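**Q** this is a predicted model, with the sequence first.
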Amino acid sequence: MRRTATPVIPFFRAALIAAGLALAACAPQPTAGVALPAAPAAPQSRGVAASGPVQVALLLPRGAAEAGVQALAADIEAAARLAAAEAGAGRIELRVFDTAASPAQAAQAAQAAVNGGAAILLGPLYSATTRAVRPVATGAGVTALSFSSDSAAGGAPVFVMGDLPENEADRLMGYAASQGVGTLAITRPQSDYGALSERAVREGAARHGVRVVHTLSYPRSFEGVQAALGEGAPGVRASGAEGVLIADGGQALRAVAAFLDYYDVSPRSVRFMGLGLWRNPETLQEPTLRGGWFAGPDPAAAADFEARFRAATGRAPHPLAWMGHDAVRAVAQLLAQGGAAPFAAQAVANSAGFDGARGPWRFTPAGANQRALAVFEVTEEGFVVRDPAPAALGAGS
């Protein structure tokens, strides 16, 4: 029977906005109102000298209006400089160009970087700014390693290196299938990230023989979640799904899980699951999520990077700071492989991959990335590894 009272749960609009900020660096961004030039035919990739410093441009939103985005940009830069110092011998010369979170300014920054002799572009941060940089990179024959988490923004000479829902969903669905989960319901926010996550989960589920039997979306507000779950939770329950994936994080995740439980979609009868946004201390504060599974990076490798970052800067890194480190480390590894054009698309999409701050990873020829991920379970004591990340990636595709 449908409940009429509202469960008491800790959920505030301000917390939703804060949780949304963590998504802002990786979710697809709208490009409406920005006229982007068509990409010209690509010339040969820009080469580098056999010795001496290589100019590497870092495209970051230093001048963004939001203080949180400025802080993220600062930590990505700090992590990049850490990796450059670890590469040694003054081989990598980093120069930072401000994109201000604007597609138009990102294109101008990229043009200034290539005019100044940059051999490769690292960044920008958003999907929209990445698309704006593509014509510049293509026209100059310069590869860009974007920090976006929208695989649709990738494609040579642009490669995206942010966490992709596709990787997380594939790893999680493979594990869920191995544990006997055969049917799945998806709950997700009505946002670009929500739509991207649903598509990724559907594709991963299909690859591993898991049937998606129900979907439920909700506006990302307290009233929206309350109304959508009140109306939609009975459908989730009636679907008979053995697993329920909640594609959200922070206070929004806690609210959705609490409402599902209140409307008798209980973790005692179904397995709650999620993507990388679950790796957040707030997840541990929601008892309903205990026993839930999610995919994420190797904790040992991540801890080593965090310790080195703290030693170099005196502070803990932003959760997305690792992208600056991994981008520069990839540059160093590509340079070490030698060749007149170490940053050509064929070299970047090398199936051997790279050693990252959170484990092995590689780019795909399509401009996306693949990562070695673990599967975690939420417990009262913390996140416990249920299935470790592989030590190496399998054969490339």
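**A** Nice, thanks for sending it over. Numbers count the residues shown, from 1 in each chain.
**Q** hey, let's count contacts and neighbours off CA atoms from now on
**A** Will do.
**Q** what comes up buried for stretch 380-395?
**A** Buried residues in stretch 380-395, counted by 16 or more other C-alpha atoms under 10 Å: 383-385, 388-389, 393.
**Q** same check on stretch 55-68?
**A** For stretch 55-68, a neighbour-count test (16+ other C-alpha under 10 Å) marks 55-64 as buried.
**Q** take a look at this one as well, against the first:
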Amino acid sequence: MLKKISFLFGFLALAGCQSTVVTQGGAEGSSTEISEVTLGNDGTFRVGVLLPLSGNAAKQGNGLKNATMLALEDVNEPNLILQYYDTKGTPEGAQVAAVNALNQNSRLLIGPLKSSSVQAISEEARSRNVPVIAFNTGSNVLQPGIYTLGLMVDEQVDRIMTYAANHGRSRFALLIPDNKTGVAVARAAVKSAQKNGVKITRIGFYTPGTTDFSDISKQMSDYNARTGRLQNLKNSLKAKVNAGDANAAKVLARLNKTDTLGDVDFDTVLIPESGAGLKAAVAMFGYYDVYAPQVKFIGTSVWENTPLNRESALRGSWYPALSRSHGSYFANKYANLFGERPSSLYSMGYDAVALSAALSKKSGADLNETITNPDGYLGINGAFRLLENGQNQHSLDIVEVRPGGDVIIDEAPKKFDLMEPFDGNSAIVLEPGYQAPRIFGKDTSTAQSLIYGRSLGLENQPLDYIPTAQEKEIVREGLQKLNIVVPE
């Protein structure tokens, strides 16, 4: 049975209470210089909260602090003490903060924010057997005792691809940034495709931050081949028209209204992009004759940060998101208290404190064993569980973009009974006859080495041409969809 964090039993009633953040002896000030002070064991459960309260990431750090203080008020656990330490947004600052927190009897550390800072404190925390619950999802810093509540890329990719596969989508293209995140998306997509019995047909890489997707979209959509195919047919018909074939003239007139002939070899495009970049990418696919609903656009949780309902090309698209079952309570209360809507990152801070409250009641228990309870917990962001390797699993909604606003079309499961953890970072084992996707925007061998951990053999390489029989079938199907019969 799923373990429920205690605040969920009473937070609806709390919503009507006076909205004031109070320290009630539970929240103590921050420290930045190494201190030799050691607090006695007074029966309280002390949690060191390591955040960038100054420096470049101060906005996120203070937002997280606000969220943790809001959670402290809601859980109303008198034995829980939060002690705040400023990491200054640097690994060195994080080390100082961690030493102070540990010297002052913190039994659990929440934070830091950046992967470099998590790495900087890991050895010290593990040597003192104090668990760390961070927010960064870099798999290179996660290990037993060093956990993250951050939303993992691989679980997002698997959730959306599994949903798409279960709803008839079988051939996927990936348009991904040429960076670590893009590679993580590609690895997870390849593994999810294997799990779901679907195929990744092509992967396009783009420069992070760009809004110019014209070239990569043109390549991925086989625009030149599809326009060339149409032009060849038109040329053949023109010869018949010149010979006096009236039927050929009618067919040619209809074909003159189209730009391409034949479908692309994918029915779904995964784009882990947001904002102007996402809108530009989808618009360019449309420009090169790749449209919904024939092709479904899907994304990751970053889509939630972009208003999409006014984008006609994205209507009907899907993306995964943290469960919204209880998130509105947190978002509304945070906005009332602090004058702005919280990011999803801040809700992680809330859940970290709620989890701390649950741990504070386990007197004498092995914290790591309790933290990694396979039944998981139910928080503001829905069901989640922390895994022994430091990664996590969230129960995610599937959201559809509609004109009136995004709508949940598949609610996040509330139990992990039937949900096996998905590890997109483990080695990819290729099945016999596996054919790798075509690569665009990057050297194929380099891309394969990043995704598969090695350059693949000739037997796994994609075809760089279309066999004659397949080409004829593409033309036949294309004309059939246009309801056109070409005269012999």
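**A** Perfect, thanks for sending it. Values in this document were obtained by computation on a predicted structure and should not be read as measured data.
**Q** and the TM-score between them?
**A** Laid over one another, the chains give 0.81 as their TM-score (TM-score structural alignment, normalised by the length of the first structure), with 344 aligned residues with a C-alpha RMSD of 2.2 Å.
**Q** circling back to that earlier point, quick check: of the buried residues of stretch 380-395 of the first structure, which lies closest to Pro317 of the first structure?
**A** Nearest to Pro317 of the first structure, judged by C-alpha to C-alpha, of those is Phe383 at 19.3 Å.
**Q** check contacts around the closest one.
**A** Counting by C-alpha atoms under 8 Å, 6 or more residues apart in numbering, Phe383 of the first structure touches 376-377.
**Q** what of Arg324 of the second structure?
**A** Arg324 of the second structure makes contact with 381-382, 397, according to C-alpha under 8 Å, 6+ apart.
**Q** which of those also appear as contacts in the first structure?
**A** For the contacts of Arg324 of the second structure, the contacts that are reproduced in the first structure, applying both residues aligned by TM-score structural alignment, their matches' C-alpha atoms under 8 Å, are Asn381.
**Q** now do the same for Ala228 of the first structure: its match in the second structure.
**A** Alignment note (TM-score structural alignment): Ala228 of the first structure maps to Ile216 of the second structure.
**Q** show me what the helix or strand hosting that match is packed up against.
**A** In the assignment (DSSP states H and E), Ile216 of the second structure maps to helix 214-220. Under the contact criterion of 3 or more C-alpha pairs under 8 Å, 6 or more residues apart in numbering; DSSP states H and E, helix 214-220 of the second structure touches strand 199-206, helix 275-287, strand 438-440.
**Q** please identify the most buried of the ones you listed.
**A** Most buried of these by mean neighbour count (mean count of other C-alpha atoms under 10 Å) is strand 199-206; its value is a mean of 22.
**Q** which residues sit against that one?
**A** Residues contacting strand 199-206 of the second structure (C-alpha under 8 Å, 6+ apart): 170-178, 182, 186, 189-190, 193, 213, 216, 220, 265-266, 436-442.
**Q** is it possible to mark the buried ones in those?
**A** Looks like the contacts of strand 199-206 of the second structure have 170-178, 182, 186, 189-190, 193, 213, 216, 220, 266, 436-441 buried, using 16+ other C-alpha under 10 Å.
**Q** so which of the contacts of Arg324 of the second structure are in strands?
**A** Judged by DSSP state E, the contacts of Arg324 of the second structure include 382, 397 as members of strands.
**Q** now neighbour count and distance to Tyr291 of the second structure too, for the contacts of Arg324 of the second structure, in CSV please.
**A** Formatted as CSV, the contacts of Arg324 of the second structure follow (neighbours: other C-alpha atoms under 10 Å; distance: C-alpha to C-alpha, whole Å):
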residue, neighbour count, distance to Tyr291 of the second structure
Asn381, 24, 33
Gly382, 22, 34
Asp397, 25, 25
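**Q** would CSV of the contacts of Arg324 of the second structure with distance to Arg476 of the second structure be doable?
**A** Putting those into CSV (distance: C-alpha to C-alpha, whole Å) gives the following:
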residue, distance to Arg476 of the second structure
Asn381, 49
Gly382, 49
Asp397, 40
